[in-house]
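J.: Here's my sequence, what's the structure:
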Amino acid sequence: MADIDPWFTRLLPAELAIVVPTFNEVRNVEQLAEAVARALPGVRWEMVFVDDNSSDGTSDKVRRMALADSRIRILHRHNRRGLATACIEGILATAAPYVAVMDSDHQHDERILGEMLARIKQDGVDLVVGSRYTEGGGLGEWSRKRVLASQLATRIASGLTRVPMSDPMSGFFLVRRDAFMRSLPNLSSVGYKILLDIAASAPTPLHIAEVPYTFRTRQHGESKLDTLVLWEYLQLVLDKAFGRYIPARFMSFALVGGFGIVVHFLVLTLLYKLVGASFDQSQAVASVVAISNNFFLNNALTYRDQRLRGRSLLYGWISFNLVCATGAAANIGIADWLFGRNTYWILSAIPGVLISVVWNYAMSSLFTWRRK
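T.: You can find the predicted model right below:
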């Protein structure tokens, strides 16, 4: 890595920290650090790479870079995953008064970092967003399907930020430390859109400026976005909209449970009406299938950050069945008790269902997806 600044400037405290979450980005990190150095001549900066235990040697690569350049730092996380939490921990790991967040895959244009820093030093600016949608910005080589999906997500997010922002879904921004600290207590840390989380969590609306840039094509490695990021985005939106009343994870758990009811009745109808099995047999099989469906969906969606794998997946399935069996017993008992007191049958069933959902959520959080 070429040294751009005189050696003595690297001994001064960093004015700007650039937080870069990484996972299997060994071919990108050195090129990114060199590009940032060229983009910030005369600026006292440091880069904090937050690596989620990459299997390709990313953290070892960054350590070698750090030995050659004191501006490079590594925060190596073990048994923890998630873009939002990586950004938060990276921001908290530096003392710099200004912190930028950007990806490691060269899709964000590091050449606008200097302009972003200049803008945030203006009076009253808390946050500067690298925007793809403001005049002068662009989405590069995105497909029409991805453009439409991004535009829809942007419209949904705009209602949560409380301030005009053309690109609330951007992953490229620069924030004042004091502004971030005001948002910190209310952050959801869900999903991958940390900018939206910061803006929506601020106790008072942030003062925001935007700098245009054109989204670039990834140079090396594979995209970390998968089909489940839409669900994480939905969880974040639900949490920002209703989280003060109902936890977003509980809402996700309840949605999965609602789908499980549909699965239950489909299997019951198939076996009882079409196959000709007895009602008791059909009901038993439908219950097992629905509970298993709920377990695997919750493992993939609701508890994605605590996803069970290998042997833990089997133990989790067993504990989830035991939890749900207890919840079902409570459901039936409460419903029967109310019905026996001449309560209308629908009104008898609803309290049992609600108590069963709350029980299943609370107990599975304790015994199935318990945090280590």
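J.: contacts, neighbours, all on C-alpha from now
T.: Will do.
J.: Residue 309 falls within a helix, correct?
T.: No: using DSSP: H, G, I helix; E, B strand; the rest coil, the assignment for residue 309 is coil, not a helix.
J.: tally of neighbours for it?
T.: 11 (other CA atoms under 10 Å).
J.: same deal with the one 3 residues further on?
T.: For residue 312, the number of neighbouring residues by other CA under 10 Å comes to 13.
J.: Would you pull up how far the helix or strand it falls within lies from the middle of the chain?
T.: Assigned by DSSP states H and E, residue 312 belongs to helix 311-339. In terms of CA atoms, centre = their mean, to the nearest Å, the centre of helix 311-339 is found 29 Å from the chain centre.
J.: swap in stretch 247-266?
T.: That offset, for stretch 247-266, works out to 20 Å (CA atoms, centre = their mean).
J.: And the contacts of that stretch?
T.: Contacting residues not belonging to stretch 247-266 are listed as 235-236, 238-239, 242, 286-287, 289-291, 293-294, 297-298, 301-303, 357, 361 [CA atoms under 8 Å, 6 or more residues apart in numbering].
J.: To compare against the first, here's the next sequence to fold:
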Amino acid sequence: MSMIETKKAPRRKLSAPDVSLVIPTYNEKANIAPLVEAVRSALGDIPWEIIIVDDDSPDQTFAEVSRLAREEPRLRCLRRVGRRGLSSAVIEGALVANGSAIAVMDADFQHDERILKQMYEKLTSTGADIVVATRYAEGGGIGEWDATRAKMSDFATRMAGMLVGNQTSDPMSGFFMVRREIFASVIYDLSQQGYKILLDIISSSHTPLKIEEVPYVFRARQEGESKISVMVLAQFLFLIIEKLTHGLIPPRFALFSIVGGFGLLVHLAILNGLKLAGFTFIAAQLTATFIAMVSNFVMNNEFTYRDRRLTGLSFLAGLILFCVVCSFGALANVGVAEIAIHQFGNWSLAGLAGAIMGAVFNFSAATSLVWRRPRKRVVSVAA
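T.: I've put the predicted structure just below:
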């Protein structure tokens, strides 16, 4: 009987990485192959690894990474199912990184990967804690941004300066390199809110950080669509709120309260409109209350609880439950206001106390009942 010998392709011997490049993705399939080639060329002989953290992209970016990883073992994919967000993706990717330096960049080629080697050399030669790729130092630039986006970026940079001062010219940069031990020292203080993880890291450090910079010019996206949205700006503002209040005001509660304020305007507009239409006060009040509740529910479902968004029959059930919750919240509002008016005799103070109580009750009940976290399925394993 003849023996058939199968020859195995020789495996490339890999050394431990010095640089772990964490890249969060969502629908970036077309960019992965050219990005790997670009990083390979940019880092040269510096040992590296790429960790793609993909939020279960509909275009199956994760499948493309798996395909490429068969030929490039320094490429890995962390596929996240049921959760979204750039900051949390970066954190999860950094936690599985093996390099002494952790770099963060986007997959869309807007960040110039050609300066990665320069960033690493500056990190190691200067003893810096973080090296920021900056658009705002001499030699850097914002590329082809229009005036509106440039103004928004300038506003956000000024806001970020409230938290970190002048430690870096570009605290809003999404392109940076940080020492592994620095990241580990702030991991429990990171809010994981929004898209600006660098700002989160710097503002979470209990000691001043040594920050160096490397300028670069922001480039146009190569493939895919931009992720910039109103929600991105909102999440940035919530990060600012959380950090300035040291976590006293949760970002989700801030958004819930803003939606409630908008609902009040809707209520008053409907109420006065129905008054002009000849409705009685009771009929107008009930109609305005219902429409405001529906408006609040839709906006909270779209923005405040976007990561737990209800659809289909769950949406209808959630709407009914939300209206019930708000009805009890109104009772809590009136009850506290009545106690306060007897205690202080001041209508404004009593009204404020009632409104705060109602908002806290509605937020707590909505979070735990309407948009509660889905229970994890328990899978039994047969012996």
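J.: Fetch the TM-score of the aligned pair.
T.: TM-score for the superposed pair, counting by TM-score structural alignment, normalised by the length of the first structure: 0.93. Supporting figures: 365 aligned residues with a CA RMSD of 1.8 Å.
J.: hang on, the earlier thing: report the buried members of the contacts of stretch 247-266 of the first structure.
T.: 235-236, 238-239, 286-287, 289-291, 293-294, 297-298, 301-303, 357, 361 (16 or more other CA atoms under 10 Å).
J.: Contacts for stretch 91-103 of the first structure next, please.
T.: By CA under 8 Å, 6+ apart, stretch 91-103 of the first structure touches 13-22, 48, 87, 108, 117, 171-178.
J.: Could you do stretch 12-24 of the first structure as well?
T.: Contacting residues not belonging to stretch 12-24 of the first structure are listed as 43-58, 83, 86-87, 90-91, 94-104, 221 [CA under 8 Å, 6+ apart].
J.: repeat for stretch 289-307 of the second structure
T.: 83-84, 231, 252, 255-256, 259-260, 262-264, 266-267, 308-310, 319, 322-323, 326, 371.
J.: List the buried residues of stretch 264-272 of the second structure.
T.: Residues of stretch 264-272 of the second structure classed as buried by neighbour count (16+ other CA under 10 Å): 264, 266-267, 270-272.
J.: What residues in the first structure pair up with that stretch?
T.: Using TM-score structural alignment, the residues of the first structure aligned to stretch 264-272 of the second structure are 261-269.
J.: hey, where'd the helices end up in the stretch 51-200 of the first structure?
T.: 58-68, 83-92, 113-120, 144-161, 177-183, 194-201 (DSSP state H, counting those that start in this stretch).
J.: Pick the most buried one from the ones you listed.
T.: Highest mean neighbour count among those (mean count of other CA atoms under 10 Å): helix 194-201, with a mean of 25.
J.: looking at the second structure, where would I find the counterpart of it?
T.: Using TM-score structural alignment, helix 194-201 of the first structure pairs with 197-204 in the second structure.
J.: Next: stretch 143-157 of the first structure.
T.: Going by TM-score structural alignment: stretch 143-157 of the first structure matches residues 146-160.
J.: per the alignment, residue 347 of the second structure corresponds to what in the first structure?
T.: So, by TM-score structural alignment, residue 347 of the second structure is matched to residue 345.
J.: Show the contacting residues for that match.
T.: When contacts are counted by CA under 8 Å, 6+ apart, residue 345 of the first structure touches residue 339.
J.: again, but for residue 192 of the second structure
T.: Counting by CA under 8 Å, 6+ apart, residue 192 of the second structure has contacts 87-88, 91, 200.
J.: Residue 83 of the second structure: how many residues sit nearby?
T.: Count around residue 83 of the second structure with other CA under 10 Å applied: 11.
J.: Contacts only, for it.
T.: 55, 307.
J.: Mind doing that once more with 10 Å?
T.: Neighbour list for residue 83 of the second structure: 55-56, 89, 307-308 [criterion: CA atoms under 10 Å, 6 or more residues apart in numbering].
J.: Could you do residue 242 of the first structure as well?
T.: With contact taken as CA under 10 Å, 6+ apart, residue 242 of the first structure is in contact with 236, 248, 251.
J.: now it: how far from residue 188 of the first structure?
T.: 12 Å (CA to CA, to the nearest Å).
J.: just residue 96 of the first structure next, same as before
T.: Distance of residue 96 of the first structure to residue 188 of the first structure, computed by CA to CA: 23 Å.
J.: can you map out the strands along the first structure?
T.: Taking DSSP state E, the strands of the first structure run over residues 16-22, 45-51, 72-76, 98-101, 127-131, 173-176, 208-212.
J.: Dump those to a markdown table, plus distance to residue 34 of the first structure and mean neighbour count.
T.: Shown next, in a markdown table, are the strands of the first structure (distance: least, CA to CA, whole Å; neighbours: other CA atoms under 10 Å):
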| stretch | distance to residue 34 of the first structure | mean neighbour count |
| --- | --- | --- |
| strand 16-22 | 13 | 26 |
| strand 45-51 | 11 | 25 |
| strand 72-76 | 11 | 21 |
| strand 98-101 | 16 | 25 |
| strand 127-131 | 20 | 28 |
| strand 173-176 | 19 | 24 |
| strand 208-212 | 22 | 20 |
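J.: Quick check: the residue positioned nearest the centre of the second structure vs residue 111 of the second structure, distance?
T.: The residue lying closest to the centre of the second structure (CA atoms, centre = their mean) is residue 194, at 2.6 Å. From residue 194 of the second structure over to residue 111 of the second structure the distance is 19 Å, taken as CA to CA.
J.: Show me what residue 40 of the first structure aligns to in the second structure.
T.: Under the alignment (TM-score structural alignment), residue 40 of the first structure maps onto residue 43 of the second structure.
J.: For the helices of the stretch 51-200 of the first structure, please prepare TSV with the additional fields distance to residue 350 of the first structure.
T.: What follows is those, written out as TSV (distance: least, CA to CA, whole Å):
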stretch	distance to residue 350 of the first structure
helix 58-68	52
helix 83-92	37
helix 113-120	53
helix 144-161	32
helix 177-183	38
helix 194-201	34
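J.: nearest to residue 213 of the first structure, of these?
T.: The minimum distance between residue 213 of the first structure and the helices of the stretch 51-200 of the first structure falls on helix 113-120, with 10.5 Å, by CA to CA.
J.: State the span of the second structure onto which the closest one is aligned.
T.: Alignment of helix 113-120 of the first structure against the second structure: residues 116-123, by TM-score structural alignment.
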